[in-house]
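Visitor: predicted structure and sequence below. I'll ask about it afterward.
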Amino acid sequence: MMLLAIEQGNTNTLFAVHDGERWTAQWRAATESSRTADEYAVWLSQLLNMAGLQLGVFNACIISSVVPQSIFNLRNLARRYLHVEPLVIGENAELGIAVRIDKPSEAGADRLVNAIGAHVAYEGALIVIDSGTATTFDVVAPDGAFEGGVIAPGINLSMEALHNAAAKLPRVAIQKPQRVVGTDTVGAMQSGVFWGYIALIEGLISRIKAEQARPMTVVATGGVASLFHGATTSIDRFDPDLTIRGMLEIWRRNQKAS
């Protein structure tokens, strides 16, 4: 089995190759909703060649996207260049979990995939934090059900909004400041965003645990989650492979069902 997993967020799109036993390659591209299947194929074929692979080696493809206008082109990439019918989360993929929220259709594909990826790796009730364009805090029941959560602006989005809205505030890199109180503008901005997000994370985790009134393991993933490593004791595990693990599990469940 050679599986191509495509996980598309609002900022980046991940392409990952699984050979039936392990993940052998991963690449990221900036998400552009207007990118055509042909453009994806040119970009992907060059990277595959560097890894000693070709587009024709795949016999399976799974797609998770939170950008609806891109799904058409990603589906065409699989059909036209991989010669496979893709499994698309939210369309023809059975997830195998309960979605216990008021409007199950509103649950984002990325949040459901993360719930599955977390449940197959960790026991008990979970809080899954995904730090991307948005920062999400999702509750996963001990039986794997998705039970809702919290959506907050992402750390990069907040930093960009601060720069765009205030004429005198520069665009700065996100990093952990040595001090909470900044002694210049850049230091003050970095502290506000970094330690502000630590406070957001710690505060929401505390409130979720108090509301749920049960032991919960906190798992963090996403592009900027590693920035928080060592800065808070509220996060139990950092797991960069959470999303693609969930996609692999969904693909396996659908293979068994068919």
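Guide: Thanks, I have it. This one's a predicted model, so the numbers in the text were calculated from it and none came from an experiment.
Visitor: okay, CA-based contacts and neighbour counts for the rest of this
Guide: Fine.
Visitor: now the helices for the stretch 1-150 of the chain?
Guide: In the stretch 1-150 of the chain, the segments counted as helices under DSSP state H, counting those that start in this stretch are 37-50, 68-77, 109-119.
Visitor: can I get these in CSV including distance to V84 and mean neighbour count?
Guide: Supplementary listing: the helices of the stretch 1-150 of the chain in CSV, determined by distance: least, C-alpha to C-alpha, whole Å; neighbours: other C-alpha atoms under 10 Å:
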stretch, distance to V84, mean neighbour count
helix 37-50, 14, 14
helix 68-77, 9, 18
helix 109-119, 21, 24
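Visitor: closest to I89 out of those?
Guide: For the helices of the stretch 1-150 of the chain, proximity to I89 was assessed by C-alpha to C-alpha; helix 109-119 is nearest, at 6.3 Å.
Visitor: before we go on, here's another structure to hold up against the first:
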Amino acid sequence: MKILLVDIGNTTADFRIWDKSKNSLTKIIRPETTDTKWRRSTVLSKYFKDNKIEFEKIVYVSVVPEWNDILRAFGANMKVEIFNLRSDFEIEKELFEVDDINKLGADFIANFYGALDKHNIETGAIISMGTASTIAIIENKKFKGAIICPGLKKSLNALISSAVLLQNNTYEKSNKAYGKNTIDAINVGAYNAHYLMLKSMINNLNLKTAIFTGGNSIDFKEDIEKDGFVFDEELIFNGLIKFNK
């Protein structure tokens, strides 16, 4: 069986095929969530049909309500069943020690189940570096709470958006300790310092185990593994897979 797994985040819509018989995950497309071209079920249907990409059902997690209708129309066009993590699967509420699980982001839930199922996490942190950088605190296999920080790219854009001379430059993770020019200084402050902030939060929580995921975590894969943490770019999809084994 092939299942189309979809992660709708605030920045991108990530489509991947999970082949259940081979337990393999294949990347398909990842347009920006706000891209008007892809915010149409007919365009999605045409892409999958033209490229002969077949699947038997759709399972998705979304933090963007508008995309729920798009995906359900897409499922209808493709004549397959479609399932939403939050509303169509049984979530074990006793595992979430939060004020109101109905107000907890679906991405937190998917990442939590992915960490339990794939990494057997008992106590530690799940750090997702996306539009926001989030830290989920896990204790004795229960979701205890979370910390939400402005994301790396959002913080960087907020810094340079009000300074015209800073906008037409490329910014990236730096191998320098500090900058001797403005670009290098921003690279260290926006990229390197963001990861160090997250690492400091983990240490402040006295947690030894941490799993990093999310689009921006890829830039820090080497640092994450060097620091003894786990890098898992597919974590949220493993959470979806857990409900379909």
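Guide: Structure received. Quick caveat, the model's predicted, so the values are computed rather than measured.
Visitor: dump the helices of the stretch 1-150 of the first structure to a markdown table, plus distance to R237 of the first structure.
Guide: Output for those, formatted as a markdown table (distance: least, C-alpha to C-alpha, whole Å):
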| stretch | distance to R237 of the first structure |
| --- | --- |
| helix 37-50 | 31 |
| helix 68-77 | 31 |
| helix 109-119 | 11 |
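Visitor: so which of the ones you listed comes closest to P240 of the first structure?
Guide: The nearest among those, by C-alpha to C-alpha, is helix 109-119 at 10.8 Å.
Visitor: residue range for that closest one in the second structure?
Guide: Using TM-score structural alignment, helix 109-119 of the first structure corresponds to residues 106-116 of the second structure.
Visitor: ok, average deviation of that stretch from the first structure?
Guide: If you overlay the two and look at stretch 106-116 of the second structure, the average distance to its match in the first structure is 0.6 Å (mean C-alpha distance after the TM-score superposition for the first structure).
Visitor: now do that stretch: everything it contacts.
Guide: Stretch 106-116 of the second structure is contacted from outside by 61-63, 85-86, 121-122, 126, 136, 141, 143, 211, 235-240, 242, using C-alpha atoms under 8 Å, 6 or more residues apart in numbering.
Visitor: without its sequence neighbours, what residue ends up closest to the equivalent of D241 of the first structure over in the second structure?
Guide: Matched to the second structure by TM-score structural alignment, D241 of the first structure sits across from E234. Leaving aside its chain neighbours, E234 of the second structure sits nearest to T213 (7.3 Å; criterion: C-alpha to C-alpha, 6 or more residues apart in numbering).
Visitor: burial count for the one you found?
Guide: 24 (other C-alpha atoms under 10 Å).
Visitor: how much space is there between it and K46 of the second structure?
Guide: 31 Å (C-alpha to C-alpha, to the nearest Å).
Visitor: K2 of the second structure and G239 of the second structure, how far apart?
Guide: Taking C-alpha to C-alpha, one finds K2 of the second structure at 16 Å from G239 of the second structure.
Visitor: between those two, which is the more surrounded one?
Guide: G239 (24 against 19).
Visitor: does that one touch F89 like I think?
Guide: No: using C-alpha atoms under 8 Å, G239 of the second structure is not in contact with F89; the gap is 11.8 Å.
Visitor: what's the single longest helix in the first structure?
Guide: If you go by DSSP state H, the first structure has its longest helix at helix 185-212.
Visitor: buried sites along it?
Guide: Neighbour counts over helix 185-212 of the first structure (16 or more other C-alpha atoms under 10 Å) mark 187-195, 197-198, 201, 205, 208-209 as buried.
Visitor: how about stretch 88-106 of the second structure?
Guide: So for stretch 88-106 of the second structure, counting by 16+ other C-alpha under 10 Å, buried means 96, 106.
Visitor: from the chain's centre, how far out does the longest helix of the first structure sit?
Guide: 20 Å (C-alpha atoms, centre = their mean, to the nearest Å).
Visitor: which strands and helices lie in contact with the next helix or strand after that helix?
Guide: Later in the chain than helix 185-212 of the first structure, the nearest helix or strand by DSSP states H and E is strand 216-221. Counting contacts by 3 or more C-alpha pairs under 8 Å, 6 or more residues apart in numbering; DSSP states H and E, strand 216-221 of the first structure packs against strand 125-131, strand 237-238.
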